[in-house]
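> only geometry, no sequence info:
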């Protein structure tokens, strides 16, 4: 199979054309992660990086239409640029949900065609839709007709017995023709029969090269690669071949990684010199949510990995994980935990 007259199997560095601002929008993304990337997590991540594109947890289109909408898709404008990830397969329902999300002020509507859990398989959305590219294309077209926002698709390279070469390229061709504004590809197959969702995150082998070749096939569409990326150095390597990277567990388990995103990948100053500055800036958010009745642990759980590798990190995690659970716990618990990792005293922090 040739791509634009070239052999896609031949090793080569993709020569990317000068990117428009739209392409740069996806240069570094934090993956949507169920039970992790809630609004409290995203508020912390935004303090660590101004430029990272953030994503919500996946929310079913039906839930957006019939559930507690403000609780499910409400967010603080400070989190932007922010995409909402929808799960679903019924075009009219997706279009209506996309309109509702657009009304809330999101910057992007993303369709989940990558989640391998049994729950989404039963609901006819997620990775099983890799077998239904025409239906996905209908959904994309319906959302594009409903909203003026970018509509993107996050998918796998195939599922179960599918041949990735045929599955991915055929799927991508259909959704791009339907108007998809960007493709985000988790560079692994999903085994819906035989592997748990957890195992599907790491057991199927990564195939970055097929995503590189997908970019060659679609030079005018942003292509973002996801899967197995844990360092800024690794993201730089992938950015030689595609337009963007999406980092998942590494960004959550080691959120200080995000401090390097703006200077290393965008050539802009970091938001803060270190994690301590970001934490101080997060305190007003914590106080405001505490006043609304949000438990401290619901917010500080996203900070547990912030000082990984630093002396005292284990004590920081232990104190925060245990003491934030107490009834009435406030920001003093966070300050006590910071003492274990050598936080600057208040006088230094004020300078």
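Arrived safely. Treat the numbers as computed from the prediction; the structure is a model and nothing was measured. Numbering: from 1, shown residues only.

> could you use CA atoms for every contact and neighbour count after this?
Noted.

> ranges for the strands of the stretch 51-200 of the chain?
In the stretch 51-200 of the chain, the segments counted as strands under DSSP state E, counting those that start in this stretch are 54-60, 82-87, 108-113, 151-156, 182-186.

> which residues touch residue 192?
116-118, 128, 159-160 (Cα atoms under 8 Å, 6 or more residues apart in numbering).

> do the same with residue 202
The contact partners of residue 202, by Cα under 8 Å, 6+ apart, come to residue 228.

> gap between it and residue 209?
From residue 202 across to residue 209, the span is 17 Å (Cα to Cα, to the nearest Å).

> please apply the same query to residue 123.
From residue 123 to residue 209 the distance is 31 Å (Cα to Cα).

> put this next to the previous one:
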């Protein structure tokens, strides 16, 4: 989720769900150690619980970066063993590490020793010509041997040669059954599933124990970003909380104080509004909502009045839609 799940995105998503664990974009260990830490790691307290996802393959660097992340207040340190981009291939991290389970274990042992918060792994089921049954279990077992218990598995291979990062999200076939087999054969481990899960119905199906296996969690990526309103149902449907769902209008009101604070700090509205573009998906006025945020949000000095206009456009469209529906009902009667 590079360039997507930045601090503004996470604050917005937190306005929709109080319980879901949010993840940062992947940040490389050298960048954390030598770069602008506040820009890379800074986040708002409203985001908790939030995990820092690191990229790298040097155990000492990862341990140092993990310590820094913990000092910033992150609730979990996650190692990315799944990203297939050209950048990670040249740097020998991300999905490349599926070929080196012992190195992954060394990295995780170093991270675990360095921090007191949970240390977790997000991986693929394999890369290129690997047998997923072999590569997935080898990666998980090597890290489990050094005390790692929590794994998030993207249930498809990554093809490092011949496919783009975008194609790697769609082309290799999903193998959910293999992830369930991993949980069945390693019941003491926490196994979460990721990849191609498009809505909460599918998420609930993955958490069902109809075949005697109950996965421990579901990670949503693109679905949650492109249609964030579904996150408003997560606390009730996934976590079983006795709460009302958060509708898009309520989410914007919750996000509003954060936006105001960031605007006061000099941030531009577009950097926050861009994460909201899919919020009204499927509703009357959704196109006008996106247009106003996109066109007016980039203008110099744009403030919360732009968000208010976008919201009002949806309310007016829904009111017109409702009146037309009532007129049609009366005519039919």
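Great, that's in hand. Computed from a predicted model, the values in this text were never measured in an experiment.

> returning to what we had before: what's the closest of the strands of the stretch 51-200 of the first structure to residue 220 of the first structure?
strand 182-186 (9.5 Å; Cα to Cα).

> residue 123 and residue 209 of the first structure - which one has more neighbours?
residue 209 (17 against 13; other Cα atoms under 10 Å).

> just the buried ones out of the contacts of residue 192 of the first structure, please.
Among the contacts of residue 192 of the first structure, the ones that count as buried by 16 or more other Cα atoms under 10 Å are 116-117, 128, 159.

> biggest separation within the residues you listed, which pair?
Farthest pair in those (Cα to Cα) is 117 and 159. Separation: 12.4 Å.

> quick revisit: now distance to residue 334 of the first structure too, for the contacts of residue 192 of the first structure, in a markdown table please.
Output for the contacts of residue 192 of the first structure, formatted as a markdown table (distance: Cα to Cα, whole Å):
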| residue | distance to residue 334 of the first structure |
| --- | --- |
| 116 | 36 |
| 117 | 34 |
| 118 | 37 |
| 128 | 42 |
| 159 | 43 |
| 160 | 45 |
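
> export the strands of the stretch 51-200 of the first structure as JSON lines, with columns for mean neighbour count and distance to residue 327 of the first structure.
Listed next are the strands of the stretch 51-200 of the first structure as JSON lines, based on neighbours: other Cα atoms under 10 Å; distance: least, Cα to Cα, whole Å:
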{"stretch": "strand 54-60", "mean neighbour count": "24", "distance to residue 327 of the first structure": "27"}
{"stretch": "strand 82-87", "mean neighbour count": "25", "distance to residue 327 of the first structure": "32"}
{"stretch": "strand 108-113", "mean neighbour count": "28", "distance to residue 327 of the first structure": "37"}
{"stretch": "strand 151-156", "mean neighbour count": "25", "distance to residue 327 of the first structure": "39"}
{"stretch": "strand 182-186", "mean neighbour count": "27", "distance to residue 327 of the first structure": "40"}
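
> residue 313 of the second structure pairs with which position in the first structure?
In the first structure, the residue paired with residue 313 of the second structure is residue 340, using TM-score structural alignment.

> that match and residue 320 touch, don't they?
No - using Cα atoms under 8 Å, residue 340 of the first structure is not in contact with residue 320, being 10.5 Å away.

> who has more neighbours, those two?
residue 320 (23 against 17).

> spatially nearest residue to the alignment partner in the second structure of residue 165 of the first structure (excluding sequence neighbours)?
Under the alignment (TM-score structural alignment), residue 165 of the first structure maps onto residue 133 of the second structure. Leaving out its chain neighbours, the residue that sits closest to residue 133 of the second structure by Cα to Cα, 6 or more residues apart in numbering is residue 178, at 7.2 Å.
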